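In: I need the structure of the sequence given here:
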Amino acid sequence: MHILMYMSMIVLLISSVVMFLTNLLSKKNIEDREKSSPFECGFDPISSSRLPFSLRFFLIAIIFLIFDVEIALILPMTIIPFNSNITIWSLTSILFLFILTIGLYHEWNQSITWMS
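Out: Okay, the predicted model is just below:
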């Protein structure tokens, strides 16, 4: 028990010393207007580099990520019934697919209201 406590204290001490030294020895970053401006082949920028971002594109990207994660959760469902109780697997799969169907219905209704 004492060995574990001593080892954790040593690890904590070493990591604290390393973090302190990196903070102390790190090069301080001084903001320079020329260095923080966008670079376009040596010319001054024609327009602002901070263009407005389309919220619709962002929402489509988020929906894609959500469905991508869902597919990653659905694919192992084909292997699991061989290693577990079939009734628990069936109930869990049906519940998961039901929640996905409700989410798809909600997204479908929201996209119809966006169009109008």
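
In: please count neighbours and contacts with C-alpha atoms only from this point.
Out: OK.

In: next, count neighbours for Ile112.
Out: As a burial measure, Ile112 scores 9 neighbours (other Cα atoms under 10 Å).

In: so how far is Thr78 from it?
Out: With distances taken as Cα to Cα, to the nearest Å, Ile112 is found 33 Å from Thr78.

In: contacting residues around Ala72?
Out: By Cα atoms under 8 Å, 6 or more residues apart in numbering, the contact set of Ala72 is empty.

In: how close does the residue nearest the centre of the chain sit to Leu25?
Out: The centre of the chain sits closest to Leu65, judged by Cα atoms, centre = their mean, with a distance of 9.1 Å. From Leu65 across to Leu25, the span is 40 Å (Cα to Cα).

In: and for Leu13?
Out: 18 Å.

In: those two: which is more packed in?
Out: Set side by side, Leu13 and Leu25 show more neighbours around Leu13, with 12 against 8, by other Cα under 10 Å.

In: second chain to compare with the first, below:
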Amino acid sequence: MPDYFHGYSVVGLVAAVGVLFVAVAFGAGRLLRPVVPTREKMLTYECGVDPVGEGWAHTQVRYYVYAFLYVIFAVDSVFLFPWATVFAAPGFGGTTLVEMFIFLGFLAVGLLYAWKKGVLEWT
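Out: Below is the predicted model of the structure:
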């Protein structure tokens, strides 16, 4: 039983050291930085352009859809690496090959759905 909790104590110790490190870094930054607020420093800053007009702007939804599709395919591509290592192991070849084609089929259906909806057209 002591060996069981030893693994958790190491993880807890590493987490505590990490939290302490971040707290010390933020505290040191707060103590060492100069605090001289001016009107210019309080302005919203974006890409070197001075803000003009009100702060609210409409953003087109299609950019979020592109980002969402990218995240889906980027995360799904991560699953290809473990699949390749399991596929190389003896005795798992046929099963993992079928599973990967099912997985890629789901991705293809999602891509086909996005294409049919016109999401992939840049306008």
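
In: structure 1: which residue goes with Ala74 of structure 2?
Out: Using TM-score structural alignment, the partner of Ala74 of structure 2 in structure 1 is Asp68.

In: any idea how far Ile88 of structure 1 is from its match?
Out: 24 Å.

In: again, but for Phe20 of structure 1
Out: 51 Å.

In: what of Ile3 of structure 1?
Out: From Ile3 of structure 1 across to Ile88 of structure 1, the span is 43 Å (Cα to Cα).

In: Ser48 of structure 1 too?
Out: Distance from Ser48 of structure 1 to Ile88 of structure 1, by Cα to Cα: 57 Å.

In: more neighbours: which of those two?
Out: Each of Ser48 of structure 1 and Ile88 has its neighbours counted (other Cα under 10 Å); Ile88 has more, 11 against 8.

In: which one in structure 2 is aligned with that one?
Out: For Ile88 of structure 1, the residue aligned by TM-score structural alignment is Thr95.

In: give me the element its match is part of.
Out: Element membership of Thr95 of structure 2, judged by DSSP states H and E, is helix 93-116.

In: what helices and strands are in contact with that helix?
Out: On a contact count with 3 or more Cα pairs under 8 Å, 6 or more residues apart in numbering; DSSP states H and E, helix 93-116 of structure 2 meets helix 80-88.

In: which other residues reach the helix or strand where Val11 of structure 1 lies?
Out: Element membership for Val11 of structure 1, per DSSP H and E: helix 2-25. For helix 2-25 of structure 1, contacts defined as Cα under 8 Å, 6+ apart pick out no residues.

In: next SSE after it?
Out: Helix 2-25 of structure 1 is succeeded, C-terminally, by helix 33-36 (DSSP H and E).

In: relative to the whole chain's centre, how far out is that next one?
Out: The chain centroid and the centroid of helix 33-36 of structure 1 are separated by 30 Å under Cα atoms, centre = their mean, to the nearest Å.

In: then stretch 64-76 of structure 1?
Out: Stretch 64-76 of structure 1 sits 14 Å away from the centroid of its parent chain (Cα atoms, centre = their mean).

In: now swap in stretch 87-98 of structure 1 and tell me
Out: Counting by Cα atoms, centre = their mean, stretch 87-98 of structure 1 comes out at 26 Å from the chain centroid.
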